[in-house]
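> sequence first, predicted model second:
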Amino acid sequence: MDLLALADFTLVARHGGFGKAARSAGRPKATLSRRVAELEASLSLRLFERGARDLKLTQEGRALFERAGSLLTELEETAAAIASGGERPRGRLRVSTPLLFSQTVMGRLAASFAHRYPEVRLEVTTEDRAVDMIEEGIDLVIRVNPDPDERLVGRAFLRHRLVVVAGPDVARSTDGTAVPAVVRGDDRAAWRVRTPTGHAAIAVEPILSLGSLIMVRDAVRAGVGAGRLPVSLVSRDLAKGTLAHWGDVDAPDIALWVLYPTRRLLSTRVSAFLDHLKQAFPNGTPDELSSYAEG
């Protein structure tokens, strides 16, 4: 296979058309069109569907683009590293992280990474949805309790747990009646907790339904009701006594995973970010996350 033709194909696929690719690379449009046609002929495959105004990848073209794009980038980076006499991390690194992790620690984590690796252009997006890493060009994702995916590998780097807390003026029910609660989304089920004396169920009457855990914490701090929150968000409040601990949520611990595609070679910039996470959270405990978030 002609690697130059393959590189031209990925250039056109990335820009979504011959004209845009030609302008971006400063190459003749006719040359790119000819090289892609030669690649299609050599593979006996149609890689693009050519409409009157647009250009779309065929199923085979998309499969080739997903594999070839990352491999060509890695080859270029390897050649650049060899030419420079070292394996210094460089280039663009795209990371997708969940909302709460982004709000509490990602700013400081990204800044310290940028200081340490100034030749890496780190781009962080915040998504709670399951992104398609190959389709969207993401190098790493951080996810909470992700479903198994044979296309991804990685490790859990943080363990967490949920607690039920409330302000000192919010009375805990002793007769099974519902307590005022601040919830995320439409959560009306009783909260099952573990306490020093055993297991219990706390009936709740939602007073507020809010869209983020940061908002839930702030409302609980204001004394409007009880809340179910990650312990790292309220550890300082519990230590100062401004919030009362009603129990740990009776559920498996939360795990934060960092994942990357199995089909990609592990680039130096990805390895650098994995090492950076390990240094930030060496034991992966809630206390480490709380201390990092609080600065």
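Thanks, I have it. Numbering: from 1, shown residues only.
> for the rest of this, base every contact and every neighbour count on C-alpha atoms.
Noted.
> what residue in this protein is the furthest from its centre?
Asp175 (42.5 Å; Cα atoms, centre = their mean).
> take the one below as the second:
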Amino acid sequence: MDLLALADFNLVARHGGFGKAARAAGRPKATLSRRVAELEANLDLRLFERGARMLKLTEEGRALFERTGALLTELDETAKAIAVGGHSPRGRLRISAPLLFSQTALGKLAAGFVLKYPDVQLEITTEDRAVDMIEEAYDLVIRVNPQPDESLVGRVFLHDRLVVVASPGLPRPAGRDAVPAVTRGSMAQAESWEVTTSAGKLRLAAKPVLSLSSFIMVRDAVRAGVGAARLPLSLASSDLASGRLVSWGEVEGFETALWALYPTRRLLSARVSAFLDYLKAVFPQGMPIPMKPPHCSEMIAPLCSGMISPPV
């Protein structure tokens, strides 16, 4: 098989069209079209469905792209590493991550990673939807409690749980009195929270008074003393440590795990491996506790100081 033709096929598949691939690579569109056509002829397979305004991978084309894209990338990175006499991660690393983790942690975490690996161009997009890693050309995705996917493998790097928190000035309810509650999502008429405290299990009656669409908005409202709320410990940890919020107990039956997922492959790129190792070093216990980026030096000391998981 012609590796150059295969590389051109992957280029077109990755960009979703001959024109886009030609502009990205600075090569003639006609050359790419001819080389892909020659590859199809040699394989006796149609790799693309060609329409007037669209280009779509066939089932065989998708299979070829999924199985060869990572190998070609690995070959290219190996050649570059040998050429420069080392194996330092380099090149573009595209990551998709959920909104809350991105807003509260990924800014400082990403900065620490790039300072450690200056030859990596890190690109992070924020979205809660399940992206298609192959079609959208992501190297790694971070997801909360993801559904099983045969095409992906990964590892848990952070466990989280819910705690009921309130402003220190908000009195705890006595007896069967309901506590004013700030909720995320649709507002119920009334609900109860099962929590575990140092004194044992407790049921709190909650009367929603405010409904907001994000956990960060909920946290800010709770800081203002509007009511109590259930928040991820990772989001509340810095406020609990500083005394801006107090914990009324841990919510039973709610635990989440953040996964770093990547396409199934025998050899990971140096960039993905480095980022996975970095996550492990930043969250050594896999729990939302104060974190310190690894290998802090004088150059990044201001970044490292006071970094809480997640930083706020």
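In hand now; what should we look at? If you're wondering where the values come from, they're calculated on a predicted model, not measured in any experiment.
> mind listing the strands for the stretch 51-200 of the second structure?
Per DSSP state E, counting those that start in this stretch, the stretch 51-200 of the second structure carries strands over the ranges 55-57, 91-97, 120-126, 140-144, 152-166, 179-184, 191-197, 200-212.
> and of those, who's closest to Ala25 of the second structure?
strand 91-97 (14.9 Å; Cα to Cα).
> switch the strands of the stretch 51-200 of the second structure over to CSV; also include distance to Ser242 of the second structure and mean neighbour count.
What follows is the strands of the stretch 51-200 of the second structure, written out as CSV (distance: least, Cα to Cα, whole Å; neighbours: other Cα atoms under 10 Å):
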stretch, distance to Ser242 of the second structure, mean neighbour count
strand 55-57, 54, 17
strand 91-97, 28, 19
strand 120-126, 28, 15
strand 140-144, 27, 22
strand 152-166, 13, 20
strand 179-184, 21, 23
strand 191-197, 20, 15
strand 200-212, 24, 17
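> quick one: closest of the ones you listed to Gly249 of the second structure.
strand 191-197 (4.7 Å).
> report the inter-axis angle for that closest one versus strand 200-212.
Orientation of strand 191-197 of the second structure against strand 200-212 (axes from the mean of the first three to the mean of the last three Cα atoms, to 10 degrees) gives an angle of 140 degrees.
> now for Gln121 of the second structure: which residues touch it?
Neighbour list for Gln121 of the second structure: Arg90, Gly91, Arg92, Leu93, Val114 [criterion: Cα atoms under 8 Å, 6 or more residues apart in numbering].
> dump those residues to TSV, plus distance to Ala79 of the second structure.
Listed next are those as TSV, based on distance: Cα to Cα, whole Å:
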residue	distance to Ala79 of the second structure
Arg90	12
Gly91	13
Arg92	16
Leu93	18
Val114	22
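> gap between the residue farthest from the centre of the first structure and Ala226 of the first structure?
Using Cα to Cα, to the nearest Å, Asp175 of the first structure is found at 17 Å from Ala226 of the first structure.
> circling back to that earlier point, mind checking which of the strands of the stretch 51-200 of the second structure is nearest Asn42 of the second structure?
Using Cα to Cα, these put strand 55-57 closest to Asn42 of the second structure, at 17.3 Å.
> how much does the closest one stray from the first structure?
Compared with the first structure after the fit, strand 55-57 of the second structure shows a mean deviation of 2.3 Å (mean Cα distance after the TM-score superposition for the first structure).
> so that strand matches what in the first structure?
The alignment of strand 55-57 of the second structure onto the first structure (TM-score structural alignment) covers residues 55-57.
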